[in-house]
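Q: Have a look at this prediction, sequence included:
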Amino acid sequence: MIRRATPDDVTAVTGLIYDLAEYEKARHECTVTEEQIATALFGDTPAAFCHVAEESGKVVGLALWFLNFSTWDGVHGIYLEDLFVQPEFRGAGHGKSLLTALARECVDRGYSRMSWAVLKWNTPSIEFYDSLGAQPQDEWTTYRLSGAPLAALGGR
């Protein structure tokens, strides 16, 4: 079953984010707290949204996303920040069902696109995305500014 996350899911969602960080070999970089997730998803001005996959009453996967905006199309899109299904529940269609729910959000709301990033070594995910008809954006290079360089540029 795929559904929108509720405040009761914050602990499970936070746990899945840490599981994803472990899978991506970057657990040491993950510092998010349940309070931050609760505020981001359910605060006065939510910054992000989340769908969860549930099996037998247990949250086993998530799609955490936020809105972006296309200046060329003049409408919003969805940026999928995290898609993760616990390994023991993979192969049952949860990942595809989560993406289907987000595609439905796009279609229903008139959003023009859904985009995300995938690690180059994550062959199973790349093959899955290819099977859905998703197109890699190889002509673009993603940049990130964080930590000390971000603070320096921001004058702090």
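A: Structure received. Numbering: from 1, shown residues only.
Q: Going by C-alpha atoms from here, please, whenever you check contacts or count neighbours.
A: Noted.
Q: The longest strand seen in the chain - contacts with which helices or strands?
A: The longest strand of the chain (DSSP state E) is strand 58-70. Strand 58-70 sits against helix 10-23, strand 49-55, strand 75-85, helix 94-109, with contacts defined as 3 or more CA pairs under 8 Å, 6 or more residues apart in numbering; DSSP states H and E.
Q: if you set the cut-off to 10 Å instead, what comes out?
A: Applying 3 or more CA pairs under 10 Å, 6 or more residues apart in numbering; DSSP states H and E, we find strand 58-70 packed against strand 2-4, helix 10-23, helix 34-42, strand 49-55, strand 75-85, helix 94-109, strand 114-116.
Q: Can you add mean neighbour count and distance to residue 145 and give those back as TSV?
A: Shown next, in TSV, are the helices and strands packed on strand 58-70 (neighbours: other CA atoms under 10 Å; distance: least, CA to CA, whole Å):
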stretch	mean neighbour count	distance to residue 145
strand 2-4	16	31
helix 10-23	19	19
helix 34-42	17	21
strand 49-55	21	23
strand 75-85	20	17
helix 94-109	17	28
strand 114-116	16	18
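Q: and the comparison structure, right after this:
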Amino acid sequence: MPQKTPTADTVLRPGTIDDVETIYAALLRLGAHIGGHQEIKSTAKDLRRYGFGERPAFSTLIAEVDGEFAGLCVHFPVFSTWMGRPGVYIQDLYVEDRFRGRRIGEKLLRRVAKDCRAAGGVYLRLSVDTDNETAKAFYERLGIGWANYEQVQKIVGDAFFAFADAPEE
């Protein structure tokens, strides 16, 4: 087992278009880790287009240890009409296996939360794969609890297209 070093050598920086292949590879590893790799339909080209185009749909924060990719946090702004304030949604949080235990995931989340707060945000949302007990415990340890008053609903693929394309009554 590799020896863990202090986190002082961890650098957090915004992802750039030059990082797209690394980001995509990390997302594939995340999908494999949670057993959902077959659900990933995106491509590196999609990430390049929608994350780094004229109107980026998401932002990426990358963690590096001694210049080596260690993890990432993909996020985007959200707004609560009930709170009347903005927040941030964490889409993906990933830390390379060899860098786990160095609080890199926590550092990524805290930086995104800090940036959100600086922009007037008051909350952070994310969802967790129902079978990912390790992630659930990690978030609970950080004080990011499960919202027992709501559940995520979604419609995707052909069902979404049929719904969106149906005539309005």
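A: Cool, got the structure. Worth saying up front: this structure is predicted, and the values here are computed from it rather than measured.
Q: Let me see the TM-score of these two.
A: Once superposed, chain against chain, the TM-score is 0.94 (TM-score structural alignment, normalised by the length of the first structure); 156 aligned residues with a CA RMSD of 1.3 Å.
Q: quick one: the longest strand of the first structure to helix 10-23, angle?
A: 80 degrees (axes from the mean of the first three to the mean of the last three CA atoms, to 10 degrees).
Q: Which residue numbers in the second structure does strand 58-70 of the first structure align to?
A: Aligning strand 58-70 of the first structure against the second structure (TM-score structural alignment) gives residues 68-80.
Q: Could I get the contacting residues of the residue opposite residue 144 of the second structure in the first structure once aligned?
A: Alignment note (TM-score structural alignment): residue 144 of the second structure maps to residue 134 of the first structure. Residue 134 of the first structure makes contact with 114-115, 126-128, according to CA atoms under 10 Å, 6 or more residues apart in numbering.
Q: Quick check: residue 134 of the first structure vs residue 125 of the first structure, distance?
A: 11 Å (CA to CA, to the nearest Å).
Q: Quick check: the spatially most central residue of the second structure vs residue 149 of the second structure, distance?
A: With distances taken as CA atoms, centre = their mean, the residue of the second structure nearest its centroid is residue 92 (2.2 Å). Note on residue 92 of the second structure: its distance to residue 149 of the second structure, by CA to CA, is 22 Å.
Q: coming back round to it: average offset between the longest strand of the first structure and the second structure?
A: Compared with the second structure after fitting, strand 58-70 of the first structure has a mean deviation of 0.9 Å; criterion: mean CA distance after the TM-score superposition for the first structure.
Q: quick one on the thing from earlier: in the first structure, point me to whatever sits opposite the residue nearest to the centre of the second structure in the alignment.
A: Residue 92 of the second structure maps onto residue 82 in the first structure, by TM-score structural alignment.
Q: quick one on the thing from earlier: hang on, isn't the residue nearest to the centre of the second structure packed against residue 34?
A: No - using CA atoms under 10 Å, residue 92 of the second structure makes no contact with residue 34, being 11.8 Å away.
Q: Show me the common contact partners of the two, please.
A: Residues within reach of residue 92 of the second structure and of residue 34 at once, by CA under 10 Å, 6+ apart: there are none.
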